[in-house]
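Engineer: Have a look at this prediction, sequence included:
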Amino acid sequence: MSHVEDQQNEGNTSESHIDGDGEGSKSHIENRLDGGNVQPQQSQAVAAHVQALQRRKIAQLEEKLEILQSGHAVKERQTIWYVAKGRAIRRVVALFDSIEDLITENDRRCEESDDPDTTIEQDRLQIGYSTLTRTLPWFYKKGSEMEYEEYSHMLKMLRQRADSARGDDTSKLKTLVSEWVNREFKPVSLVDPDDKHSRGFTHDVCGRLLCPAELDWNNPEVRAGIRNCSDGHIVTDLSFPAYLYDKYTTNPDDLEEGLFKGKILIQGYKAVFTSPSSAKDVDGDGDGADVISNNRRAKKSLSVIKVKKHVAQIIQMEKVTPRSIAYIACQVRFALSSVTSWRSMDGDFDYEQFWRTIVDFFERAPGREARRRVDKLLEWWTRKVFGRNRRGELSDVMKANMSVNALARQRELRDDAAFDSP
């Protein structure tokens, strides 16, 4: 073969190699990829699958996060709701007894329904439970539907807010009581709204208001005896303080006369349950503004505007109750005392027993006449605090006999008679 032919053949061989590169090279590359167990289409499919899987996982995580956040928000709203509802417990249910104690006594009675023998303390707890379920009508149903953990959480929230509300009232009355005492008695040594150390029996006016009903504060020997805690002058919860009485004076021959009608006691009640401003108007026998009626009118006329509600509105309270009076009696005494932090004992004075004594005065009247006097006193308190509105007390029979309804019946009877006549 000539040199030229060799070159041509070489060119043909190269051309043939180049011409076949589309197929040959592809086959060659595929063989190389197959040898490495990696194919382009399979690789792309795997990558797409991984991306899709990751997207699904992200979506699932986002969904779980949203559920957790939603659940947290619901739990937070529930906590706020329980916190708001719990504010009434110390004020109108039980100042010292725990919610758990009330529930335990009610459960005991359900389990031992055939046991008629109960103690005074057990009866007091049972009345407390009944008061709790009236004040928080949702309590029993909601509690019976909950798991134990959620139920315990609810009780904890209620208890915390109950104690918080008591603390708020203590702080509020600390200042207000000092203002009322200074305004009414104008003492030489004014009661300091920020300092409690100068109150109590060391202060002449506070001492007069805290003085046991059976003793005469105007007697120098009595004042000295109380301040020195000498025999015959020990101040305990077995004595009703003078501030509980009308005009802060007592009738030794009738210690029930004027009891629980003290002006500063009424001021304390209105300051907590209606408003501090309403406490300025306590004169007269319920002749002031009708709180209940005014609240209803305000609700209608200001339905679009947010108006801050007072305690009685929040808990839908339209009558003064025994336990709410006992609560305020303890709060006012604490405000008059020199004790700086809330506790159940002040020297020889037991606040817990004092609260129970007042509750029992109303709830355990010894006879029919005593019950009648207690009911009359509570009616007086309701007029004093809420005004003279008694519409809610009208029975269906009383409403039926009133002229508007009576006239409606008469008109119907006349129409029926006219229709039946020939």
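Structural biologist: Thanks, I have the structure now. What you are looking at is a predicted structure, and each value in this text was computed from that prediction instead of being measured.
Engineer: Please make it C-alpha for all contacts and neighbour counts, starting now.
Structural biologist: Fine.
Engineer: the strands in the stretch 301-422 of the chain, which residues?
Structural biologist: Applying DSSP state E, counting those that start in this stretch to the stretch 301-422 of the chain gives strands spanning 345-346, 349-350.
Engineer: from the chain's centre, how far out does stretch 108-127 sit?
Structural biologist: Taking C-alpha atoms, centre = their mean, to the nearest Å, the mean C-alpha location of stretch 108-127 is offset from the chain mean by 26 Å.
Engineer: Buried residues in it, which are they?
Structural biologist: By 16 or more other C-alpha atoms under 10 Å, the buried positions in stretch 108-127 come out as 109, 122, 124-127.
Engineer: Let's see which of these end up in helices.
Structural biologist: Among the buried residues of stretch 108-127, DSSP state H puts 109, 122, 124-127 in helices.
Engineer: buried residues in stretch 181-188?
Structural biologist: By 16+ other C-alpha under 10 Å, the buried positions in stretch 181-188 come out as 181-182.
Engineer: Which members of the buried residues of stretch 108-127 are the farthest-apart pair?
Structural biologist: Maximum pairwise distance among these (C-alpha to C-alpha): 12.9 Å, between R109 and R124.
Engineer: any idea which helix is longest in the chain?
Structural biologist: Longest helix in the chain, counting by DSSP H: helix 40-85.
Engineer: which helices and strands sit right next to it?
Structural biologist: helix 148-185 (3 or more C-alpha pairs under 8 Å, 6 or more residues apart in numbering; DSSP states H and E).
Engineer: got the angle for the helix it packs on vs helix 40-85?
Structural biologist: Here helix 148-185 runs at an angle of 40 degrees relative to helix 40-85 (axes from the mean of the first three to the mean of the last three C-alpha atoms, to 10 degrees).
Engineer: what about E76, neighbour count?
Structural biologist: E76: 12 surrounding residues under other C-alpha atoms under 10 Å.
Engineer: next up, a second structure to put side by side with the first:
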Amino acid sequence: NRKKSDTLVADGKHFGRTVCAFPDIHGLLFDGITQMLGLQTPDGTNGLAITEQHPSDDRCLFTKLLEMNKTLKRCLLEATPEEIVSVSAQIGKGIATARSTDAKGVKTNIEKWIHKDGKPLSPPISSDKRFRGFANYWTGKLLCPVDYDWEDPNVRADLASNRVDPFELDEDGMYPWPMFLYEDYKYDESDPWVGFMRGYPCVKCYKHIFTSPSSAD
């Protein structure tokens, strides 16, 4: 019915935002039901315990999904294959809707999140993708790897012309982090964790998705 469908879509949105953004819901449900039937225990638990060793495997994802909707377990066990397909479609719809809504909201607001004071950017960010990325001062500054000095004109020219690979593995086999991840766009080489994931756009994006769009204004 309509109420059940809306509930599954809402569960999908929550699951996609807080657990996994790109799950194979159809496969997850069928595999989960198979394991659940085979591992049913006398105390009524489904036997799909979350383990610290495998926190993101399918058993963990399926268990998280069951925790979000207390009636889903019984619904799946009593459902026909066609009904399970319908359930997975509704949950998948919720996940896709959440991704689309969040991506659109972030894309619409990201320009005003670059500066804390919200002042118009100069030069502005072009609507033409060819003039974004490293071709624009502000977007380039955010994307610039922490190992490079964006204020150096030669660095900006090399990145904009693709003469250097900004995301080439370093000597330790690691990819360099982009500067927008750091608070005030400042990177402390002696302690890379200082200010990490506290960049102004990161904080605003988090609030927009997980709190409410208005909380990021």
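Structural biologist: Yep, it's here. Since we're looking at a predicted model, the values are computed, not measured.
Engineer: Now render the buried residues of stretch 108-127 of structure 1 as JSON lines, adding distance to H28 of structure 1.
Structural biologist: As requested, those are arranged in JSON lines below (distance: C-alpha to C-alpha, whole Å):
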{"residue": "R109", "distance to H28 of structure 1": "93"}
{"residue": "Q122", "distance to H28 of structure 1": "97"}
{"residue": "R124", "distance to H28 of structure 1": "98"}
{"residue": "L125", "distance to H28 of structure 1": "94"}
{"residue": "Q126", "distance to H28 of structure 1": "94"}
{"residue": "I127", "distance to H28 of structure 1": "96"}
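Engineer: didn't G258 of structure 1 look like it was pressed against Y245?
Structural biologist: Yes. With contact defined as C-alpha atoms under 8 Å, G258 of structure 1 and Y245 form a contacting pair (5.2 Å).
Engineer: neighbours around W150 of structure 2, how many?
Structural biologist: Per other C-alpha under 10 Å, the neighbour tally for W150 of structure 2 reads 22.
Engineer: what does it align to in structure 1?
Structural biologist: Matched by TM-score structural alignment, W150 of structure 2 corresponds to W217 in structure 1.
Engineer: cool, S88 of structure 2 as well?
Structural biologist: Residue mapping for S88 of structure 2 onto structure 1 gives L155, with TM-score structural alignment as the criterion.
Engineer: I'd like to know how many residues surround that match.
Structural biologist: Neighbour tally, L155 of structure 1, other C-alpha under 10 Å: 17.
Engineer: Tell me the secondary structure at the match of W150 of structure 2.
Structural biologist: Secondary structure, DSSP: H, G, I helix; E, B strand; the rest coil: W217 of structure 1 is coil.
Engineer: you'd agree it is up against V205?
Structural biologist: No. Here W217 of structure 1 does not reach V205: they are 9.6 Å apart, not a contact under C-alpha under 8 Å.
Engineer: related to what we said a few turns ago, dump the strands of the stretch 301-422 of structure 1 into JSON lines; add mean neighbour count and distance to E145 of structure 1 as well.
Structural biologist: As requested, the strands of the stretch 301-422 of structure 1 are arranged in JSON lines below (neighbours: other C-alpha atoms under 10 Å; distance: least, C-alpha to C-alpha, whole Å):
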{"stretch": "strand 345-346", "mean neighbour count": "15", "distance to E145 of structure 1": "39"}
{"stretch": "strand 349-350", "mean neighbour count": "16", "distance to E145 of structure 1": "39"}
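Engineer: Determine which of those strands approaches V188 of structure 1 most closely.
Structural biologist: Closest to V188 of structure 1 of the strands of the stretch 301-422 of structure 1, according to C-alpha to C-alpha: strand 345-346, at 26.0 Å.
Engineer: against structure 2, where does the closest one fall?
Structural biologist: Going by TM-score structural alignment, strand 345-346 of structure 1 sits over no part of structure 2.
Engineer: Show me what that strand is packed up against.
Structural biologist: Helices and strands touching strand 345-346 of structure 1, by 3+ C-alpha pairs under 8 Å, 6+ apart: there are none.
Engineer: what about that strand, distance to the chain center?
Structural biologist: The gap between where strand 345-346 of structure 1 is centred and where its chain is centred comes out at 26 Å by C-alpha atoms, centre = their mean.
Engineer: Also stretch 210-217 of structure 1?
Structural biologist: On C-alpha atoms, centre = their mean, the centre of stretch 210-217 of structure 1 falls 36 Å from that of its chain.
Engineer: now the end-to-end length of that stretch.
Structural biologist: With C-alpha to C-alpha, to the nearest Å as the measure, stretch 210-217 of structure 1 spans 9 Å from end to end.
Engineer: And D204 of structure 1, what's its match in structure 2?
Structural biologist: Using TM-score structural alignment, D204 of structure 1 sits opposite Y137 in structure 2.
Engineer: tally of neighbours for that match?
Structural biologist: Number of residues near Y137 of structure 2 (other C-alpha under 10 Å) recorded here: 20.
Engineer: what's the answer for D149 of structure 2, then?
Structural biologist: 13.
Engineer: Wait, it touches D158, no?
Structural biologist: No. Contact between D149 of structure 2 and D158 fails when scored by C-alpha under 8 Å: they sit 11.4 Å apart.
Engineer: More neighbours: G258 and Y245 of structure 1, which one.
Structural biologist: Y245 (24 against 17).
Engineer: what's the distance between T175 of structure 1 and V332 of structure 1?
Structural biologist: As judged by C-alpha to C-alpha, T175 of structure 1 and V332 of structure 1 stand 11 Å apart.
Engineer: Neighbour count: these two, which is higher?
Structural biologist: V332 (25 against 17).
Engineer: In contact with the more buried one, which residues are there?
Structural biologist: Applying C-alpha atoms under 8 Å, 6 or more residues apart in numbering, we find V332 of structure 1 in contact with 173, 177, 264-265, 268.
Engineer: Next: N106 of structure 1.
Structural biologist: Counting by C-alpha under 8 Å, 6+ apart, N106 of structure 1 makes contact with 126, 129.
Engineer: name the element it belongs to?
Structural biologist: helix 99-111 (DSSP states H and E).
Engineer: which residue in structure 1 lines up with D24 of structure 2?
Structural biologist: Match for D24 of structure 2 (TM-score structural alignment): S98.
Engineer: Name the nearest residue to its match, ignoring sequence neighbours.
Structural biologist: Leaving out its chain neighbours, the residue that sits closest to S98 of structure 1 by C-alpha to C-alpha, 6 or more residues apart in numbering is R159, at 7.8 Å.
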